[in-house]
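A.B. asks: Pasted the sequence and its predicted model underneath.
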Amino acid sequence: MKLAQTILAVLGLTTALISCETEYNNVGTQMLDNDLIGFEKYTATQINAATYLADDVNTRDYTINSLGHHNDAVFGTQTQHLVAQVGLSKTQSLSSIGDNPVIDSVYLHIPFKADALTKANARVVGSGTFDLKVYENGYTLSTSNPANNFSTQYYFSDLKNQIDQNIASTVLNNSTNTQQNTQFKFNTDPIKLYQYDANGQLVKDENNNPKVKETKSAGIWLDLDKNHFQNKFFANNKYKTLINEALFKEYFKGLYLQVNNPTSDALAQFDLTEGSLVFVYKQDKSDKSGKERKELVFTLGRDFGTDGNKNNISVALIENQHSGLLTTALAQANNPLIFLKGNQPTYSKISLFGTDGDNNGKPDELDAIIANNWMINQAVLTLTIDTQTSIANAPNRLFLYDFKNNKVLEDYALDQSTNPLKENYNGILNSGTKKYQFRITNYLKSLIEKDSTNFDLGLVVANEISNSLFNVTKNNKKLPLTASEMPFGTVLYGPNHTDVDKKMKLEIYYTKK
């Protein structure tokens, strides 16, 4: 059998998304091969890797959204905006509003996403400012596409121009507090809401301090123009005609959060389903004896649970300006470095065991392994970060998948570990060695024992390892959704790198029969 010249591919990443100068976390310090002493070990010699830039991705209904701006010397700049429908809560409706409603205030609150792996309270990168403008959206968002037999309607990351052309209001976040608009800045402190009486007067405690009614999670907090919403919904009793969700969303198409003029890095991640748009208003009491203070809470995001309580479309609008370094790297054949990034992701195709010189349908190196008739105890794929090129803000985990069939590996599917999630499958950054490791034992056994021909693996950055859904691009390629939702990336040692110790390694631990 003929074996091609050895090509080793290195692909690795990760770090936490929790500050403007993120350091490696302490998760993943245990090497997967530490407990394999006593077994025989074989290191594969034939591995190829090629990296590609995806087309614009579908950004509808992300499970995790980002907002803000980030400038990366390696990958370039990105600015992320958001357009989002708001919906009626199942426990509240416009029909519950009494007579003569008058809005006291309107606010938008979207909590930051906490990081399950690092235990950080908020995923916020950078301390810069930008001009945040919130508008009423005038562009209709739909779940199905009537022009294509009512198939699923996708919205792609390049939709911003169409949204800009359909703005339906003046700027709504017109607070005198400029940190809510022209000098918007992410604040990671919890948000305190103070108590007011029915007349809108601040309630004091026994020490004459404002009485805290509720403390909300840190996140985006914006006071919006109450006069706009008073006229939109309550003038001429318009709210009484919006008797169902469809009529409501046709009349009010949601909010558009537009990022402008960033001074420096400032980007945050959040789960829209945790957010809300709230009207605080007064209405006549039912016995006409005076006014009473009420709240009307509108939902954000899409809840994919069985109750379907939240069914609101959102679309991430992403502006990327790729760096010359990234463009050159992707165009260069056999580049010694591999560049992986999120949002409009790059992805790497890893081909194991080299060429099939005898044309029997299996790579020659795999044929040799099969012929040895080993009992496979464990297979570990090890990947290393190139810390000389890129390190800050890299994702905490990578996602390795079946490239041919666009699905998770059996090792992922069978892993029931929860703390951290999918720990056996792994792909977590080792904070000491700057390496990632994946257990792909079941995958390798399927190649050997089940005559599988899935010799190609895909590798992307991961935002949430629990998210195993696949997304689509404009040219109909499928990629893991978690890569699209991750705003950052990193650089890895490639197959032609001269540092042999840091190249990708597939190590097979076995027992001779």
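C.D. replies: Looks like it came in fine.

A.B. asks: Please count neighbours and contacts with C-alpha atoms only from this point.
C.D. replies: Fine.

A.B. asks: okay, now the closest residue to residue 215 other than its chain neighbours: neighbour count?
C.D. replies: Nearest non-adjacent residue to residue 215, counting by Cα to Cα, 6 or more residues apart in numbering: residue 192, 4.5 Å away. Look at residue 192: counted by other Cα atoms under 10 Å, it has 14 neighbours.

A.B. asks: and here's the other structure:
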Amino acid sequence: MINSSFLKKIILALSAVFIISCDTDYNNLGSDIIDDDVHHGMFQVEAGVTAYDRPTGIVQSNNLTLNTLGAYDNLVFGKTVAHFVTQVQLATVNPTLYAPEIDSVYLYVPYFSSIESTDATTGVSTYDLDSIYGAPETKIKLDVFRNGYFLRDSDPGTSFVSGQKYYSNDKSLIDAAVVGSRLNNFSTAQNDEFPISDDEIARSAIPDGQTESKVVERKAPGIFLYLDKTEFQNMLFGPAAAGKLVNNNIFKEYFRGLYFRVTQLEGQSVMVVPRFDQGVITIKYRDHNISTTESSGHTVDKFAKSMTLNLDGNTINFFENTPKEAFTTAINTSDAAAGDVRLYLKGGEGSMAFIDIDQATIDALKAESQGGQRVLINEANLVFYIDDNTETGMGQGPSDPKKKEKEPLRLLLYDVKNKRPLIDYSLDATTTTINPKYDKFVHGGIREDENGRGTKYKIRITDHINNLVNKDSTNVKLGLVVAEYINLTGNAALKSPFTETTGATAPVTVSTVPVTSVMHPFGTILYGSNSAVPENKRLKLEIFYTKPN
């Protein structure tokens, strides 16, 4: 989720870089046109395209770069409850221990946030949260358990040659292997009514030599939970832990991680993207500095010490979906021949769109070539208009635009057969210093807003069309998905692959989706290519070209 002040900064940065980019593009284009004056004039054609949607089904969701947590009621697509499990590793292996006694155990996972101000008198800072869906202070029930299911690195079904895949519906594996009772039993505000808060976290403790508690540490907003110190005393320092802290391979087999299980509270709807990769468990304990057998009968004092466990290793993000009937009906009744009126795109365990470019348009452009001189493709864009209808589209819900569902910031177009982005994506080296979510902005797929609402997405595919016209590249089926982070090019497996035989292009087996779409469990509704769509909202492929003399 991007706030308005951030948008102003990003627009300024993009404008500066865009001027430079445009100047470079103009000069390159000029060299093509001016050299020997082989081209003249510029023409525009709206190429024929057919677009329709399909459900992705259950998706691979282990070891994602970003993970979601919460329970969110989407007015358009339905409810999603997201849970998370992660391995844990020792920051320092094989610690020297004598008779350790734990004072406290706490977990901290920061949110994505930026500091807005700090009070010079109190030292308290205020923050603005990013990557939160729903209002701050909205609550969930959050249970944190010790995980008893071992998350494998490799798949025994492939003789451990391939990496292990876990899927978005594998939650039952973890539920069946929970060890003991809930660990976060400190207070109701840390379990049964846990708020997703933008408040600074102030940890209090009684410093050595003092009698009163005081703030000893301030942290940016995040998940902060005190965990059951008795459980950790037994787990880390009890008889069962003997020899288990020697290295992390042994430790991960012994302590198999933490499981964050979410239950929605009535009337509450919120989803957040915690920075689990920066999560830590801190154990404050007291221990001797030497063995009591070395003390020659003298009393041996215990000193304050600390142990850190990192949330590190294999992870799985689970999604439990309760989809809206209109969404389910739409993605299961697609019209691949005439194209859909609406395209439903949803990340996570959701849906995607297929796009076929009419080969007749490509052949017509090829026919424009004369005397060995080819048509020059100056620019080509796919333009998708958002359906903001208040009854059937993204405009559903409250009349206040700020309370309606926010459309995803980015869409990603890719080659389904070869499981990779288009050449325009690969050649676009544009970056931003403010937020990498806006990288590759010449290729586009960035939501364009008007009056606080998204209106359209434009994706530049000039090089792709040029290759089809002038280099005899294959006209492959294209896929369109929502994207959380545009720089990720990896793929996530579908639990149930399928073969797409319909449409204008050759049949293709669909066994993966871009992993960036799995990390964004929200969506948008776009107008499709069906003739029933008003012409000014219909999906367009705009091609600008110049002919040879």
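C.D. replies: Thanks, I have the structure now. Fair warning: this is a prediction, and the values are worked out from it, not measured in the lab.

A.B. asks: Do you know the score for how well these two fit?
C.D. replies: The TM-score (TM-score structural alignment, normalised by the length of the first structure) is 0.84; 462 aligned residues with a Cα RMSD of 2.8 Å.

A.B. asks: Counterpart of the residue nearest to residue 215 of the first structure over in the second structure?
C.D. replies: Under the alignment (TM-score structural alignment), residue 192 of the first structure maps onto residue 202 of the second structure.

A.B. asks: Please identify the helix or strand for its match.
C.D. replies: strand 201-205 (DSSP states H and E).

A.B. asks: Would you map the strands across the stretch 251-400 of the second structure?
C.D. replies: 258-264, 270-272, 280-287, 303-323, 342-346, 351-357, 376-385 (DSSP state E, counting those that start in this stretch).

A.B. asks: among the ones you listed, which is the most enclosed?
C.D. replies: Of all those, strand 342-346 has the most neighbours on average by mean count of other Cα atoms under 10 Å, namely a mean of 27.

A.B. asks: so that one matches what in the first structure?
C.D. replies: Going by TM-score structural alignment: strand 342-346 of the second structure matches residues 337-341.

A.B. asks: The residue lying closest to residue 480 of the second structure once chain neighbours are set aside: what's it in contact with?
C.D. replies: Spatial nearest neighbour of residue 480 of the second structure, excluding adjacent residues (Cα to Cα, 6+ apart): residue 413 at 4.6 Å. If you count contacts by Cα atoms under 8 Å, 6 or more residues apart in numbering, residue 413 of the second structure has them with 421-422, 445, 459, 478-481.

A.B. asks: Repeat the analysis, applying 7 Å as the threshold.
C.D. replies: 421, 478-481 (Cα atoms under 7 Å, 6 or more residues apart in numbering).

A.B. asks: Identify the residues contacting residue 407 of the second structure.
C.D. replies: 454, 523-524.

A.B. asks: hmm, try it at 10 Å
C.D. replies: 1, 386, 388, 394, 447, 449, 453-456, 482, 522-525 (Cα atoms under 10 Å, 6 or more residues apart in numbering).

A.B. asks: ok but the residue nearest to residue 480 of the second structure is inside a strand, no?
C.D. replies: Yes: under DSSP: H, G, I helix; E, B strand; the rest coil, residue 413 of the second structure sits within a strand.

A.B. asks: Stretch 46-60 of the first structure corresponds to what range in the second structure?
C.D. replies: With TM-score structural alignment as the criterion, stretch 46-60 of the first structure aligns to 48-62.
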